[in-house]
Structure formats: C-alpha cells, structure tokens
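Chemist: How does the following fold in three dimensions:
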Amino acid sequence: EAGVNPYAGCLPMVIQLPVMWALYQAIWRTPELQNGKFLWMDLGKPDPYYILPVLAAVFTFLSSYIATLSVPKSSQTTMTKVMSYAMAIMVGIWAIVFQSAISLYWVISNLFQVGQTLVLQNPFKYRKEQEAKEEAERERQRKMRRAYKRLKRK
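Modeler: Got it, this is the predicted structure:
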C-alpha cells in the first residue's frame, strides 16, 4: 500500500552473508591476517577493549534507524523497531566473539551505509516534507469543517 517492499531491507543482509563467510575464511586461512595488527587490535583475535563491538552495534542501529526514517509512519510496525534493536544487539554480541577484522568490517560498512543514506536519501528532509503534507491536510480538514458549520447555520 505504501509502495515499500518489505524484502528490500533483508536484501543487503543476504548479500553480506557470502562476503562475511569469505572474510572469515580469509582471516582463518591467511597467516598475515591471522597475525596482523591494526591500531590497537590483533586482526585475528577479538577486540580486547570491546571498542569495535560497541561501535558495530551503534552503527548497525544507526543504519537501520536512519533507513526507517524515510519510510512512512503508517507502514512502520513494532516489529521493525524491535528488529532494529535486536539486530544491533546481535551484531554487538557477535563482534565480541569474532575476530577484530570482521568487527572492523561491520563498523566500516555500517558507517558507510549511514553516510550513504544521509547523502542520497536525506531522511530528515523526507520526514519534514511528510509532516508538512500532514499539517496541510489537517488544515484543509479544519477549513472544510468550518465551512460545513457555516452552511448549517444558514
């Protein structure tokens, strides 16, 4: 009804699965990645300071939250909101256990997705336009009621 495909939100996740599997296998089989270092972390081991898991969870939530801003309020469901929180928590927990390279991938890809959504879709502008349309419709309804009341009086 609202022109939104419910499977469109799942498609990027499904596309990421083979990439995640390939990344995991590359880290597991490549000694340079298994023993490599980047900033404070060993790429083949989980992040010891839990910085990447927290960032992965935060950026996962932000990317899903910003994506839902450009969806009409009428088509947003409680399940959509619950999935935003649940997915962020799941990614955060997985990032604690997985190698830092995978956590780094999640952080960078979700950060890129947030930036891309803000630049290309501008959900805040869309939300303002929707609110302006709703306000204009309410004002039109008010004027119609006033006009109808005036006609009844005569």
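Chemist: contacts, neighbours, all on C-alpha from now
Modeler: OK.
Chemist: check contacts around the most centrally placed residue in the chain.
Modeler: In the chain, the centroid-proximal residue (C-alpha atoms, centre = their mean) is Ser64; its distance is 1.6 Å. Each residue near Ser64 by C-alpha atoms under 8 Å, 6 or more residues apart in numbering is listed here: Ser84.
Chemist: Next, count neighbours for the nearest residue to Met41 once chain neighbours are set aside.
Modeler: Among residues not flanking Met41 along the chain, Asp47 sits closest, at 6.0 Å (C-alpha to C-alpha, 6 or more residues apart in numbering). Here the count is done by other C-alpha atoms under 10 Å, and Asp47 has 22 residues near it.
Chemist: Would you quantify the distance from Asp47 to Gln16?
Modeler: Using C-alpha to C-alpha, to the nearest Å, we find Asp47 at a distance of 21 Å from Gln16.
Chemist: and stretch 124-136, which residues are buried?
Modeler: 127, 130 (16 or more other C-alpha atoms under 10 Å).
Chemist: Quick check: which helices or strands does the longest helix belonging to the chain pack against?
Modeler: Longest helix in the chain, counting residues (DSSP state H): helix 123-153. Other elements packing on helix 123-153 under the criterion 3 or more C-alpha pairs under 8 Å, 6 or more residues apart in numbering; DSSP states H and E are helix 51-69.
Chemist: what's downstream of the helix it packs on, the next helix or strand?
Modeler: Following helix 51-69 in sequence order, the next helix or strand is helix 78-97 (DSSP states H and E).
Chemist: if we can go back for a sec, now the longest helix of the chain, how far from the chain's geometric center?
Modeler: Chain-centre distance of helix 123-153: 32 Å, with C-alpha atoms, centre = their mean, to the nearest Å.
Chemist: do the same with stretch 10-27
Modeler: 17 Å.
Chemist: One more: stretch 99-106?
Modeler: The answer for stretch 99-106 is 18 Å, by C-alpha atoms, centre = their mean.
Chemist: what does it contact?
Modeler: Residues contacting stretch 99-106 (C-alpha under 8 Å, 6+ apart): 20, 23-24, 27, 41-47, 52-53, 56, 60, 95.
Chemist: and this one, so I can compare the two:
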Amino acid sequence: MYKKLGLTAVLVTMMVLMTGCLEIDEPINAESEGFWNSFFVYPLSWLLIHMAGWAGGSYGLSIIFVTLIIRLVIMPLMIKQTKSARGMQELQPEMQKLREKYSAKDQKTQQQLQQETMKLFQEKNINPLAGCFPILIQMPILIAFYHAIMRTREIEQHQFLWFELGQPDYILPLVAGVTTFIQQKMMMVTDNPQMKIIMYMMPFMITGFAFFFPSALALYWVVGNLFMIVQTYFITGPGARKRADAKAAAKTGGAEKK
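Modeler: The predicted structure follows:
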C-alpha cells in the first residue's frame, strides 16, 4: 500500500517538476541546449512541424497524428502494465485469504505473510512491480511531447475545428475531463480507496489545467484518452475476459485429464 502511494507521489512530483520548471515558456528550436531539449523535446517539435506540412498545414491534425504515433510506440508497455494490473486483480481473493490467515500484527506473522505472498506471485508467474516500470519509461516521453506542444510557437497561430490552438477553450476541457474519468475508471482494477481518490481527482485536475492552457494541449489529452479507452477495452473488456477465462478453463481441463 505505502509503496504504491510512494510511487504515485514520486510520479506526480516528477510530472509537476518537469511540466512546470523546465523552460516551459522558452521556444524550442534546433539551437536549444541541454540533453532534455536536444534529445526529447526538439525531436517531437520537429515531428509536429513536419507532420503539419504533410497534413496541409493543419497543426490540429499534426497533434492528433503524433499523439497516435507515440501511443502506438508505447503500446507494448501499456499492454504489459494493463495485463500486470489485471493479473494482480485476479489474485486479490487469494491474497485476501492470506491476509485473513496471517492477520496477527506481530513481526513473525507478518514475515510469514510476506513469504506466502511472494510464493503466490511465483506460482502465478506475476511480478507485482511489472506494472511500475512501464510508467517510468512512458512518463518522460509523454512529458516531452507536452513540452513540444507548449514550446512550438508555430502551433499558437493556427485554428482547428472551432478553437484556436494557442488559446484556452471552454468545451474541450470538459471533454478532456470526461475522457480522463472514463479512462481512469476502466483502468482501475482494485477496489482501493486511495486509487478511487486519484480516479476522481485526476479529471478535475485535467479539466482545470485545460481551462487555462492552450487548446493544443487539451486536444492532445483528449486524443490520448480516447486511444487509451479503446486500447483498455480490447485488453480488459468483456471480449478479452471471455478469451482469458476460456484459456484458463482449457488449461484446467488439460491438467485434470493428466
């Protein structure tokens, strides 16, 4: 529990620091110095500019295309993270039985609980930390794209659909908030009070930020959320659950025949 909360705190702190303290108001170009600018932010800014050229000068379409490209690149990490979370969800009944069996608070009993828990993970071939590493890899990429959008000055001068990309909008932030909530809801695999707080807090945070930031960033959030909703549906949705249950039943039937 505390490890999960600690990891969440680290990720939120890293996001705040990187989004708020790294030259967010400085335009990005080929002359920008520093490892972060040269190897993370500028390449994505370059891609946004050139993709807009291929899209007939539309920076709105450019943001959509580059967002989809990034999401496709990091999709294997997201699939691994989602499957790991689902595996942990399926183990919850057995873990609850272990907690009830070793409910005493003395050190010896708690050590036995930890040993039995690790044994359960090994038997089911599940790494409880497997869902954490993909997040650590994704965060710099997603934050760099945020910087690229905010610091590519060409984007500010363009309109897409009904909104100016360089100005805040009033409709798009609400769409960003709703899609964030749906995404968080679909990805929540345990009935954890702390995770529920995050699930309800994140949409309000995203909506609040989107009301004050340029619409280009809100567009990025909406497209990314929609992609994640579709991806999560196909990984953990009804069809995926039926296939997983059928596979598990087939394995059980084969083991019984032996």
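Chemist: Let me know the closest of the contacts of stretch 99-106 of the first structure to Glu129 of the first structure.
Modeler: Here the nearest of the contacts of stretch 99-106 of the first structure to Glu129 of the first structure, counting by C-alpha to C-alpha, is Thr60; it sits at 25.9 Å.
Chemist: about what we covered before: do you know how far the residue nearest to Met41 of the first structure is from Ile102 of the first structure?
Modeler: Counting by C-alpha to C-alpha - Asp47 of the first structure and Ile102 of the first structure are separated by 10 Å.
Chemist: Gln16 of the first structure now?
Modeler: From Gln16 of the first structure over to Ile102 of the first structure (counting by C-alpha to C-alpha), the distance is 12 Å.
Chemist: what about the two, which has more around it?
Modeler: Higher neighbour count among Gln16 of the first structure and Ile102: Ile102, with 23 against 13, using other C-alpha under 10 Å.
Chemist: Identify the residue spatially nearest to whatever residue of the second structure lines up with Lys37 of the first structure, adjacent ones excluded.
Modeler: Lys37 of the first structure maps onto Gln159 in the second structure, with residues paired by TM-score structural alignment. Counting by C-alpha to C-alpha, 6+ apart, the nearest residue to Gln159 of the second structure once its immediate chain neighbours are dropped is Leu165, at 5.6 Å.
Chemist: Number of residues surrounding that neighbour?
Modeler: For Leu165 of the second structure, using other C-alpha under 10 Å, the count is 25.
Chemist: now the one 10 residues further on
Modeler: A count of neighbours around Val175 of the second structure, defined by other C-alpha under 10 Å, yields 19.
Chemist: Report the contact partners of it.
Modeler: With C-alpha under 8 Å, 6+ apart, Val175 of the second structure has these contacts: Val222.
Chemist: Relative to Lys101 of the second structure, how far out is it?
Modeler: Counting by C-alpha to C-alpha - Val175 of the second structure and Lys101 of the second structure are separated by 46 Å.
Chemist: same question, Leu142 of the second structure
Modeler: In terms of C-alpha to C-alpha, Leu142 of the second structure sits 43 Å off from Lys101 of the second structure.
Chemist: The two - which one has more neighbours?
Modeler: Taking neighbours as other C-alpha under 10 Å, Leu142 of the second structure and Lys101 compare with Leu142 leading, 18 against 11.
Chemist: Please pull up the equivalent of that one in the first structure.
Modeler: Using TM-score structural alignment, Leu142 of the second structure lines up with Val19 in the first structure.
Chemist: what does the helix or strand containing that match contact?
Modeler: If you go by DSSP H and E, Val19 of the first structure is part of helix 11-29. Contact partners of helix 11-29 of the first structure, identified using C-alpha under 8 Å, 6+ apart, comprise 33-34, 43-44, 101-102.
Chemist: And for stretch 70-81 of the second structure?
Modeler: Against stretch 70-81 of the second structure from outside (C-alpha under 8 Å, 6+ apart): 130-132, 134-135, 138, 224, 227, 235.
Chemist: could I get those residues as a markdown table with neighbour count?
Modeler: Shown next, in a markdown table, are the contacts of stretch 70-81 of the second structure (neighbours: other C-alpha atoms under 10 Å):
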| residue | neighbour count |
| --- | --- |
| Ala130 | 16 |
| Gly131 | 20 |
| Cys132 | 16 |
| Pro134 | 19 |
| Ile135 | 15 |
| Gln138 | 17 |
| Gly224 | 21 |
| Phe227 | 17 |
| Ile235 | 17 |
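Chemist: where along the second structure do the helices fall?
Modeler: Going by DSSP H, the second structure shows helices at 2-20, 35-36, 42-54, 59-73, 75-101, 107-123, 133-151, 172-187, 193-212, 215-236, 238-257.
Chemist: so where is the fourth one in the first structure?
Modeler: This points to helix 59-73 of the second structure. By TM-score structural alignment, helix 59-73 of the second structure lines up with nothing in the first structure.
Chemist: which of the residues in that helix are buried?
Modeler: Applying 16+ other C-alpha under 10 Å to helix 59-73 of the second structure flags 59-68, 70-71 as buried.
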